[in-house]
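> Give me coordinates for this.
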Amino acid sequence: MILKASNVSTKNFFLSASKKNSLSADRKLLLLKIAEAVALEYGKNEVVHLNFICTHNARRSQLGQVWSFYAAHYFNLNIDAFSGGTELTAFHRNTIKTLQKAGFHFQLENFCHQNPSYNISFDGARKTVLGFSKLYSDPINTTPFIAITTCNNADKNCPFIKKAIHRFHLPFVDPKASDATDKRDETYLKTNQQIAAEVYFIFDTVKKLLA
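Below is the predicted model:
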């Protein structure tokens, strides 16, 4: 089964988000530090693995993985994106919906009522990325990696992340609180745009540092 994307161009969404996003001085400094670490490791091995980590691996960490998957294509960088949680749940349907509205395609890979998996792509993609909820230590997450925690609980509950060569805490507001409200689509869109924009900033900076 294929879950169709909207008519929105992923590229246009990505570029538009990057232009709209406003960064505080502290947030910009944090993103610069992440980019510098990525560029440092890239210079050593010409490949980097990113692992976005939140509690349930259902929303923010999935958005981080998917946008990094796209950014690697857009900036032509050999950077692999993964994600994981401290608990198993599922790739939340509202996260899927907001990514579809940004032009991503979801093809059901393995149906499971509790935790289905999807092959995710976009127009012009040379490969797909597999999306499903998993622990951050799942074997699919290639090591060593740069760990990026996207929620405070994951940062607090993981005092030590094995196989992480660098670790950063990049928290985002959880859109989960809007799930049963009329603000749901707007809230998920806002988080989607912010994560897309900050991933753009990181990858754009890495590209410039490697030039």
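
> hey, let's count contacts and neighbours off CA atoms from now on
Will do.

> Quick check: residue 177 is in a helix.
Yes: if the criterion is DSSP: H, G, I helix; E, B strand; the rest coil, then residue 177 is within a helix.

> One more sequence to fold, the one below, so I can look at both together:
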Amino acid sequence: MSLLPTLTQTAQQLTHTFAQISEERKEVLQQLSAYIREKRDAGKATELVFICTHNSRRSHMAQLWAQAAATYFAVDRIVTYSGGTEATAFYPAAVKAMQKAGFDITKTEESTNPKYKVVYADDRAPVEVWSKKFDDAANPDSGFCAIMTCSDADGNCPFVPGAEKRIAITYEDPKVSDGTAAQHEVYLERALQIGREMLYVFSKV
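Sure, this is the predicted structure:
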């Protein structure tokens, strides 16, 4: 099972840059690797819910990269989700950055909070993404790991109902670049950082 060609190329390049991840950061990431290993060793599927305040940028990037990283490293029975403390929309610049990395993303519904179909591998079902609250009916309500991708959500959600594990893997918000000449570069940089770290997580499973 393999990722789409451009995404495979991006993943290969990122796996050669694991040295950019600090030892302190690797310790945090390995908490997630350990959780996935425990679920696998118990013969159970692993459900990961990535949570950010608006479910518009970092949580979507992490959800999609984690699903792709699981396929890249042939870690089976992984299902990823995302949510926010409020719903907004998957931000267009974040969508573009993920497309640039090699994800095939198509808008399937026009609205203020559109739905997108994301293809990451030819032999895997596409992922449907849109902005939603973390307790949306589309997300699991028990037995999952909640991964907080922003310090805001980490601070505002000290308790996530139904989560059996909670890990803070926070990222700087690319929103700071919105409307500037650096926007494209900053979003791509964040997408690749998240990709590198999710690939690292699954490389340790």
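
> so where do the helices sit in structure 1?
For structure 1, the helices defined by DSSP state H cover 10-20, 25-45, 60-74, 93-100, 152-157, 184-210.

> okay, the angle between the second one and helix 184-210?
Inter-element angle recorded for helix 25-45 of structure 1 and helix 184-210: 50 degrees (by axes from the mean of the first three to the mean of the last three CA atoms, to 10 degrees).

> what range in structure 2 does helix 25-45 of structure 1 sit on?
Using TM-score structural alignment, the residues of structure 2 aligned to helix 25-45 of structure 1 are 23-43.

> How many residues are close by the closest residue to residue 173 of structure 1 other than its chain neighbours?
Ranked by CA to CA, 6 or more residues apart in numbering and with sequence neighbours excluded, the top spatial neighbour of residue 173 of structure 1 is residue 191, at 7.3 Å. Neighbourhood size, residue 191 of structure 1 [other CA atoms under 10 Å]: 20.

> rewinding a little: most tightly packed of the helices of structure 1?
Highest mean neighbour count among those (mean count of other CA atoms under 10 Å): helix 60-74, with a mean of 24.

> Now it on structure 2. Mean distance?
Superposed on structure 2, helix 60-74 of structure 1 shows a mean distance of 1.0 Å to its aligned residues (mean CA distance after the TM-score superposition for structure 1).

> Could you list every helix and strand in contact with that helix?
Contacts defined by 3 or more CA pairs under 8 Å, 6 or more residues apart in numbering; DSSP states H and E place helix 60-74 of structure 1 against strand 48-54, strand 79-85, helix 93-100, strand 129-131, helix 184-210.

> run the last query once more with 6 Å
Using 3 or more CA pairs under 6 Å, 6 or more residues apart in numbering; DSSP states H and E, the elements in contact with helix 60-74 of structure 1 are strand 48-54, strand 79-85.

> Against residue 140 of structure 1, how distant is the residue nearest to residue 18 of structure 1 when sequence neighbours are not counted?
Among residues not flanking residue 18 of structure 1 along the chain, residue 197 sits closest, at 4.1 Å (CA to CA, 6+ apart). Residue 197 of structure 1 sits 26 Å away from residue 140 of structure 1, going by CA to CA, to the nearest Å.
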